[in-house]
Structures are given as C-alpha cells and as structure tokens.
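Chemist: mind looking at a prediction? Sequence and model below.
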Amino acid sequence: MSSNTDRKSQEHTNETSNQDTASLPQRPNSGARSYPTVSIFGLPFSKMDMQETVNYLSDVIHLRVPTQVITGNPIMVMAGLEDPDYYRVMEEAELIVPDGAGVVWASGYVGQPVKERVAGFDLMHRLLETGEKHRWSVFLLGTTQETIEESAERLKQLYPLIRFVGARNGFFGPGEDAEVIEEIRRANPDMLFVARALNNQEPWIGRYKHELGVPVMMGVGGSFDIIAGKLKRAPVLFQKLRLEWFYRLLQQPSRYKRMLVLPKFMLKVVREKENVTKRRPTP
C-alpha cells in the first residue's frame, strides 16, 4: 500500500515538473519553440501577450539561453520575402513579437489572432522594470555616440538598479565586428539592445548571437532617439488607433517610401489569405 502511494506521489511530482518546464525556453539548437505562434508568410510570430513575453524572457535570462528577439512588423516581413538572407535571419530568430499593427491585423484576418501587440519600445521598458528586481545588466549598442550616451544617462535615472555595463554607437563596419563582439563579451550583459539600420540590425545580431552569448538580444530601432529626446513617441490616441506609424511619418517624412510597403502587405494578405499561415521552406 505504501509502495503504491509512493509511486503515485512520484508520478504526480514528475507530471508537475513536466508542466513547469514545458513553458520554459528551449536550449539552443533544440529546433522547437515552447510558446504558441502564428505563421505570417512562414515567419513564426509569437501569440504571447506582453506579460507572458516578459516572463518568457526572464526565464531566458535565468537559463542563460542566447535568444534573438525580433520586434516584427510588415516592413520587415516584406523585406524578408524579397531577400532570402533576411528571411532566414527572421525565421531562425528565437522569438518574433508582433510589434507592427499590420501584423496584429493580419493574424486576426487569417483567424489566428495574437493576444495583443507587443511593441518593442514597451517591451524594452518592461524588461528594464523587471530587471531592477534582479539587478540585471544591460549593454546599449547603436545610433550616434551622443544619442546612445544620452539614452544611457536617462535610462540610469529611470532604472537606477539596472547595471549599465556598456554603451557604444552603431557606426562600425564588418572590420570592427570582432572588436565590438569582444567588448560586449567582456561586459557579459544579461540584455543587449541594438539600434541600427533595418538592413544590418537583425542580420548583425543573427550572425553573431552565439558568439555574443547574451541571453536577450533585441533590435530596438528608433527607441534610443525617443529616449534621448530626439524624437517624440506617438500619443496614446495614435497608439490605440494603430496609427503610430503615421505619427512617425509626420516627424520623418523621408520615411514615406518605407511606409508604402504597408498597403502592399495588406493587399498581399487579402489576396493570399488561404496561404498566409502555411509554412514556407527557407529560401
């Protein structure tokens, strides 16, 4: 009797343990994602909401699993469909969050809605808030030296318990990659936020993520410009109406060519609705 009871108790313990670990990040090269996704033209966008995403990345940091986070939007999806190398970088990223309102719309249109938009700017701040409790360390990389230093100072004021272990501008070429990687490795941060141009932000992280070995590596686009006060973020009303892209266009009219991709993306989703969620072979 005692033996049966002990066996049942052990089985219950094993089941509980399996349930607890099922949602944890997979080890590198596991080939599996332990969170729900929706495929948008073959690219696996996370269905997790903001809090679930923060929890997931907290586990990533705890386990020290190198993880590339892409804050995906329609412009990036379309860029990937036109450039096989860029597509491969996105497909192989450990986590793509639905940053763009167009991605949120597309997931709902094809009947597999994400829970909510997970904006990269907000995700970065939520991770920093969480990081204060654990004394996480951060390295900032990208934009101009003036902007990155101003961003670092402002973030230190907002999150005094975060350890900022490095800040470097993003104006370096392939010949300096090894030097930058070594600087980041020496700093050994828990999180690396990168702000570079679209064509080398995600590809650079993807190319060197295993050499860098940082648990959370995330491209943050123009976030440092907003933090440093160079640009203003869209008012809440624009965010709720999913018009943040339009507000940014008003501030930077030179971006209009990039914005023309948005209607092309929507038209492509409508025309290819039955095939949007089907997995595509890597180009």
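Modeler: Sure thing, it's come through. Numbering: from 1, shown residues only.
Chemist: from here on, contacts and neighbour counts on C-alpha atoms
Modeler: Fine.
Chemist: what comes up buried for stretch 250-260?
Modeler: Residues of stretch 250-260 classed as buried: residue 259 (neighbour count, 16 or more other C-alpha atoms under 10 Å).
Chemist: hang on, residue 229 is in a helix, isn't it?
Modeler: No: the assignment for residue 229, made by DSSP: H, G, I helix; E, B strand; the rest coil, is coil rather than a helix.
Chemist: that one and residue 219, how far apart?
Modeler: If you measure residue 229 against residue 219 using C-alpha to C-alpha, to the nearest Å, the figure is 19 Å.
Chemist: also this one, for the comparison:
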Amino acid sequence: MIRASVRFRNGTGEAIRRGFDIAVALIVGLLGLLVALPCWLGLLRSGEAIVGLPRYGRGGQRFVEYRFRAVPGRWGRYLRALGLDRWPMLWNLLKGDLTLVGPRAVAPDDRLLTERLAARRFSDRPGLVCLWWVRRRANIAYESELESDLEYVESRGWWSNWGIAFRAAVSACWGLSTRTEADRINVLGVSVANRTMRQALDSIETWSGRKEPRQVCFVNADCANWAARHATYRACVNQADMTLADGIGLKLAGRLLGTHFIENVNGTDLFPRLCAQLQRTQRSLFLLGARPGVAQAVADWIDVHFPGVRIAGVRHGYFEPEVADEVVRTIRASRADIVLVALGAPRQDLWIREHLHEMGCSVAIGVGGLFDYYSGRVRRAPRWVRELCLEWLFRFSQEPSRLWRRYWIGNGVFLVRVLAQRFLGWYQHDSRQDSCELDVRGKVKP
C-alpha cells in the first residue's frame, strides 16, 4: 500500500454509482460470455486464459486486475484493439476494485507513481475507462496521463462520468491501431510528418533561434484534396520543413492506408502552447491575416493570457498582391522570430513559400482560421465534441452555407481518393497528378 492523502466520497451519489457499476458488470459480463470468452479460448487453445496483474487503486490499496492472456498473431491484435482482452476486468468492477469511469489503475512499477502529484489520483477508484483513454483514441491527448487524471479528479461528478462513458463508447468504435507508426505518411502525394504536439513544438523552438528560415504547414482533408489536383500546391507543402496532420480526416486516412497518425497536431491547439513556449524563450511573434481588427484581437488575447509574449506586429490579411512587398517589408522591419500567417489554404502556404526568405523571420507557419477562434469571432467546438471527433460537424453548423461543399462533398471525395491510393496505387508520385498551377492567391492559373 502506498501513502496518499484521500478524501473518500460517500452518500447517495456514491451508492447510485456503485449500483450502476454492478449492473454494467452483470449485463456486459453475460454478453461477453457469448463473444469475448469463446474468441479468446478458441485462440489460446491451451494454457491459462486469464492472468492477474498487480495494481494500485483508491487510497493506494493494492489489488489484482484480471485480463485475458495476450494472444499472438493478427487476430490477437485485433481483439486487443477492440478491448476484448479487458473483459475479465468486469469481475473487478463487480467486486468494487474498479468503477466504470475513473483514473487508470497503475502498476507498481509505473512511472506515474514517482510524480509529485500522483497521490491525488488515488482519491477515487480507478476506472475501466478514463479521460486520457478517450482523448488518446481521438488523437488529442496533448496533456500527460497524470494531468488528465488530475483534471478528472478535480471535476468528477455524476454528469461528467456519464459524458466520459458515452464518449468512451463512441471512441471504442475506433479501436486502437494495430499498425506501426511511420515517421512520414504519404497522403494523396503529400508527405506528412507523423509528430506529437510536443515534438512539433520542440522543432519550432529549435528553429526559432536560427537564421535559416523554416516553413510549417498544416494539412487537413481539404488541403489534401487541393494537393491531389494541383502540383504547385503539392510541391509547396512537400518542400515545407514540417507538414503536420490536422483533423479527423487524416486520422481516417492513416487507418485506411494501414498506418497510424500519433496525434492530431492542429494549429488551433498548438497556438496556446506555442505562446507559453514564446513566453519562456522570449521570442517574438508577428500576426498576419484574417479580417481587419481580428489579428489585433488575437494580440489582445495573448496579452491577457500570456503577458510575457512579445508581439512584434499585426496586419490584417485583406490586401492585394500588389502590396505584398510592403507587407513583407513591415514584417522584416519588426524583426519577428515567428510569423503566423492566416490567409487560408492554399493561399497562405503559397504566400509563405514565395516570401519566406524575404521576411527575416526564423519560422513562418500557415494557421488557417486560427485567428477567428482566438479573437472570439468564431466559437470553437467544446472539448467533449472534439473528443467525439465531431469538431468538423460543429464547425459546419456555424456556417453551413459556406462549408457544406467542403465537408459533405469534399470529405467524401477525400476518402475515395485515399481508397484509390490504397488499393489502386494512385497518388504515390507527383508525376501521376494534374499539373495545374496556382497563383499566390490560391487561384488556378488560366
């Protein structure tokens, strides 16, 4: 038993929670007798089917967690991806070692036990599912597991548990990837770097102190569609120093192509973490793009939330190509280390590529509609919607007349193209694609 400061929950709410745990264990356990047990026993054929693993639970009490023994081979990987190896844990749920939703039960040799705040996670029973598990399946587990557990412990309640359980049920449909994680993944001819949020930020921090300018792009399903049709844009994102996977479309593409993107590294989630990094490193930031007044509103947001960040300058994105040189001179005179360009794809990436060596910055990043979110002009989907991988649907609901073609037609076209890449070998090389060219405004040249 480890020592922990524990405040046990009691009363009617805890009794209802316990009763619900028992009901779930009995109902799902009986159903599992018809599915999980025959599958596992049939694959094992001999030897012990169930193993006991030591774990720490509420108050640091040690207990034995039951699971099916690992089955070798492809079918074993598929069954584990579906979570069927966890079926014997329903006995732990019935006994009261576990609850349906809670922090993950940790092993005696788990590194989480050595972290300073780890004892706080033992104020509740561990769960069959946890908040971090849900976020990991949605590719948005940017915080550490301990941070997610502490977030749950601080905000736990009847309704939040119901919400996590529902999101876990939806997330389970994704399964966990049984594929390897390649360093780079080709999606419709675009070589996408398979990075975590932390790795992306580390690269930006390293580059921000160097003289050689670097370009960072984010590619979502719509960008991939553009790249599949236009060689100029495809070459632009392929020549960028880091091209990152943005959105559920790329996650689906990875699955269909037999590989796995580690995280959804999108600009909107990267931005506050980048600001925290800039506050620490004292690097400066220039904001270019969006409607008049929006970039300044983002600068005001930064001043409130990250007062140590140096804003080198702001400029709206409603300018004609004829004044591009003036905009570039303004950026160069600001001596900004990092420039965020929010002109929309593909225009922003083509514009950065054309002016990268003239701006005098270390890193230029195309960030799409990021400014609209942090200026307050557009509301972003709540975290629970993102955990369900439905941020695109929330975004569509805000501007259906503008986004219906992109989401309802474009996403379908994207998935068809990915399937063609997987089974017909298309989009493996740029030479197989159309050679339409785009100008810096993202328009097809006549």
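Modeler: Great, that's in hand. Note that the coordinates shown come from a computational prediction; the quantities given were computed from them, not determined experimentally.
Chemist: tell me which helix or strand the equivalent of residue 68 of the first structure over in the second structure sits in.
Modeler: Taking TM-score structural alignment, the alignment pairs residue 68 of the first structure with residue 215 from the second structure. With elements taken from DSSP states H and E, the one containing residue 215 of the second structure is strand 214-219.
Chemist: residues in contact with the corresponding residue of the second structure for residue 139 of the first structure?
Modeler: When the two structures are superposed using TM-score structural alignment, residue 139 of the first structure falls opposite residue 286 in the second structure. Contacts for residue 286 of the second structure (C-alpha atoms under 8 Å, 6 or more residues apart in numbering) come out as 311-314, 331, 334, 336-340.
Chemist: now with 10 Å, please.
Modeler: If you count contacts by C-alpha atoms under 10 Å, 6 or more residues apart in numbering, residue 286 of the second structure has them with 295, 299, 310-315, 330-332, 334-341, 361, 364.
Chemist: can you check residue 19 of the first structure too?
Modeler: Neighbour list for residue 19 of the first structure: residue 13 [criterion: C-alpha under 10 Å, 6+ apart].
Chemist: wait, a helix at it?
Modeler: Yes: the assignment for residue 19 of the first structure by three-state DSSP puts it in a helix.
Chemist: so it versus residue 221 of the first structure, what's the distance?
Modeler: Residue 19 of the first structure sits 36 Å away from residue 221 of the first structure, taking C-alpha to C-alpha as the criterion.
Chemist: for the strand holding residue 215 of the second structure, list every residue counted as buried.
Modeler: Neighbour counts over strand 214-219 of the second structure (16+ other C-alpha under 10 Å) mark 214-219 as buried.
Chemist: do the same with stretch 178-194 of the first structure
Modeler: Along stretch 178-194 of the first structure, the positions that meet the burial threshold by neighbour count (16+ other C-alpha under 10 Å) are 180-181, 184, 188-194.
Chemist: read off where it ends up in the second structure.
Modeler: With TM-score structural alignment as the criterion, stretch 178-194 of the first structure aligns to 325-341.
Chemist: looking at the contacts of residue 286 of the second structure, which are in strands?
Modeler: Secondary structure assignment (DSSP state E) places 310-315, 338-341, 364 from those within strands.
Chemist: tabulate those (JSON lines), appending distance to residue 39 of the second structure.
Modeler: Listed next are those as JSON lines, based on distance: C-alpha to C-alpha, whole Å:
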{"residue": "310", "distance to residue 39 of the second structure": "59"}
{"residue": "311", "distance to residue 39 of the second structure": "59"}
{"residue": "312", "distance to residue 39 of the second structure": "61"}
{"residue": "313", "distance to residue 39 of the second structure": "62"}
{"residue": "314", "distance to residue 39 of the second structure": "60"}
{"residue": "315", "distance to residue 39 of the second structure": "61"}
{"residue": "338", "distance to residue 39 of the second structure": "54"}
{"residue": "339", "distance to residue 39 of the second structure": "55"}
{"residue": "340", "distance to residue 39 of the second structure": "52"}
{"residue": "341", "distance to residue 39 of the second structure": "53"}
{"residue": "364", "distance to residue 39 of the second structure": "52"}
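Chemist: can you give me the helices for the stretch 1-150 of the first structure?
Modeler: For the stretch 1-150 of the first structure, helices defined by DSSP state H, counting those that start in this stretch occupy the ranges 2-22, 50-63, 74-82, 84-92, 101-109, 120-134, 145-158.
Chemist: turn the ones you listed into JSON lines, columns for distance to residue 281 of the first structure.
Modeler: Compiled in JSON lines, the helices of the stretch 1-150 of the first structure are given as follows (distance: least, C-alpha to C-alpha, whole Å):
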{"stretch": "helix 2-22", "distance to residue 281 of the first structure": "27"}
{"stretch": "helix 50-63", "distance to residue 281 of the first structure": "27"}
{"stretch": "helix 74-82", "distance to residue 281 of the first structure": "12"}
{"stretch": "helix 84-92", "distance to residue 281 of the first structure": "10"}
{"stretch": "helix 101-109", "distance to residue 281 of the first structure": "20"}
{"stretch": "helix 120-134", "distance to residue 281 of the first structure": "27"}
{"stretch": "helix 145-158", "distance to residue 281 of the first structure": "38"}
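Chemist: closest one to residue 240 of the first structure among these?
Modeler: helix 101-109 (9.8 Å; C-alpha to C-alpha).
Chemist: that closest one: how far from the chain's middle?
Modeler: Using C-alpha atoms, centre = their mean, to the nearest Å, we find the averaged C-alpha position of helix 101-109 of the first structure to lie 17 Å away from the chain's own average C-alpha position.
Chemist: how about stretch 291-308 of the second structure?
Modeler: When C-alpha coordinates are averaged (C-alpha atoms, centre = their mean), stretch 291-308 of the second structure and its chain have centres 24 Å apart.
Chemist: what does that stretch contact?
Modeler: If you take C-alpha under 10 Å, 6+ apart as the criterion, stretch 291-308 of the second structure is touched by 272, 275-289, 309-319, 342-343, 370-377.
Chemist: and the buried ones among the residues you listed, selectable in ChimeraX?
Modeler: If you want just the buried ones from those in ChimeraX, going by 16+ other C-alpha under 10 Å, the selection is:
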select :275,276,277,278,279,283,284,285,286,287,288,289,309,310,311,312,313,314,315,316,317,342,343,370,371,372,374,375
